[in-house]
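# prediction below, plus the sequence it came from.
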Amino acid sequence: MRNSIPMPYVVEQTSRGERTYDLYSRLLKDNIIFLQTPIDDTVASVICAQLIHLESENPDKDIN
């Protein structure tokens, strides 16, 4: 049986109302990649995909 860790959420106020993000999606929106597990092939693929996505969104913005 796998331990289930609750997913943290954040609520962002916008001119159009509230928007709820899971914390990791919100960090990615700010060009922050959060790594919390040892790197294996699957994790490496996810991180590479996030890096490619962020680079394509804004090539001049730093990725943390």
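That came through, no problem. Numbering: from 1, shown residues only.

# could you use CA atoms for every contact and neighbour count after this?
Will do.

# contacts only, for the nearest residue to residue 12 once chain neighbours are set aside.
Distance criterion Cα to Cα, 6 or more residues apart in numbering; nearest residue to residue 12, sequence neighbours excluded, is residue 19 at 5.2 Å. With contacts defined as Cα atoms under 8 Å, 6 or more residues apart in numbering, the neighbours of residue 19 are 11-13.

# try this one next to it:
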Amino acid sequence: MTIYAPYVIERSSRGERSYDIFSRLLMDRIVFLGTS
């Protein structure tokens, strides 16, 4: 089974960049802690 992560496209005056959602949240220092 393959799991696909959503991605975010960031547009700025320097162009476009795409990030997977987890990398983008980490850049904003948003971290989820939990247990399974």
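Now that the structure is in, tell me what you want to look at. No experiment lies behind these values; they were computed from the predicted model shown.

# quick TM-score on the pair, please.
With the length set by TM-score structural alignment, normalised by the length of the second structure, the two chains reach a TM-score of 0.75; 36 aligned residues with a Cα RMSD of 1.9 Å.

# the second structure: which residue goes with the residue nearest to residue 12 of the first structure?
Residue 19 of the first structure maps onto residue 17 of the second structure when the alignment is built from TM-score structural alignment.

# help me confirm that its match is found in a strand?
Yes - with DSSP: H, G, I helix; E, B strand; the rest coil as the criterion, residue 17 of the second structure is assigned to a strand.

# for residue 34 of the second structure, see how far away it is.
As for residue 17 of the second structure, its distance to residue 34 of the second structure is 29 Å (criterion: Cα to Cα, to the nearest Å).

# same thing with residue 5 of the second structure?
The gap separating residue 5 of the second structure from residue 34 of the second structure is 19 Å, by Cα to Cα.
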